[in-house]
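Q: below: sequence and its predicted model.
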Amino acid sequence: MFTYIKESIDELKNNVTLPSRAESSNLMVIVAVFSILFALATWGVDSLFSKLIQLYFSNIIN
């Protein structure tokens, strides 16, 4: 276990590089746009299913 932790720390120190500020900003915008699009798609599907369920139950009751 200690060997794994030591190797992980060495890996982080020697082989991992952080992206530049500009690249981080670009990636943040991409993630934000896709998050908004996914939220809108989820809202749309939820609204559609809600309408379908209301229609179904209104037809059963009448």
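A: Thanks, I have the structure now.
Q: contacts and neighbour counts: CA atoms only from here.
A: Noted.
Q: and the longest helix for the chain?
A: helix 21-61 (DSSP state H).
Q: helices or strands up against it?
A: Helices and strands touching helix 21-61, by 3 or more Cα pairs under 8 Å, 6 or more residues apart in numbering; DSSP states H and E: there are none.
Q: pull the distance from that helix to the chain's centre.
A: Put simply, helix 21-61 sits 12 Å off its chain's centre (Cα atoms, centre = their mean, to the nearest Å).
Q: what do you get for stretch 55-62?
A: 36 Å.
Q: another one to put next to it:
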Amino acid sequence: MNRPLALLFAVIGTALLVGIAAAISYGNIAAVWLCSIGSVAFIGYGFTLKAKLRRKNDSSPEK
């Protein structure tokens, strides 16, 4: 995974975690659940994409 894409995933993942903290602070249970599910899904997608790109790079012929 290249650096800008990794930075994007890190920033958005962190923003979702901050959203969870803010929702807890305001006492909004629906927003806590929504941000939690979104955070787990987004971070999981990032790991999946990273593994997929790594497998693609490993299988490509080396020059």
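A: Everything's here; your move. Just so it is clear, the model here is predicted, and its values are computed rather than measured.
Q: could you find the closest non-adjacent residue to the most centrally placed residue in the second structure?
A: Centroid-nearest residue in the second structure: residue 43, 2.8 Å away (criterion: Cα atoms, centre = their mean). Of all residues not flanking residue 43 of the second structure in the chain, residue 13 sits nearest, at 6.3 Å (Cα to Cα, 6 or more residues apart in numbering).
Q: which one in the first structure is aligned with the one you found?
A: Per TM-score structural alignment, there is no equivalent position to residue 13 of the second structure in the first structure.
Q: please report how far residue 13 of the second structure lies from residue 7 of the second structure.
A: Plainly put, residue 13 of the second structure is 10 Å away from residue 7 of the second structure if you go by Cα to Cα, to the nearest Å.
Q: and what of residue 35 of the second structure?
A: Going from residue 35 of the second structure to residue 7 of the second structure by Cα to Cα gives 19 Å.
Q: settle it for me: which of those two has more neighbours?
A: Between residue 35 of the second structure and residue 7, residue 35 has the larger neighbour count (other Cα atoms under 10 Å), namely 21 against 12.
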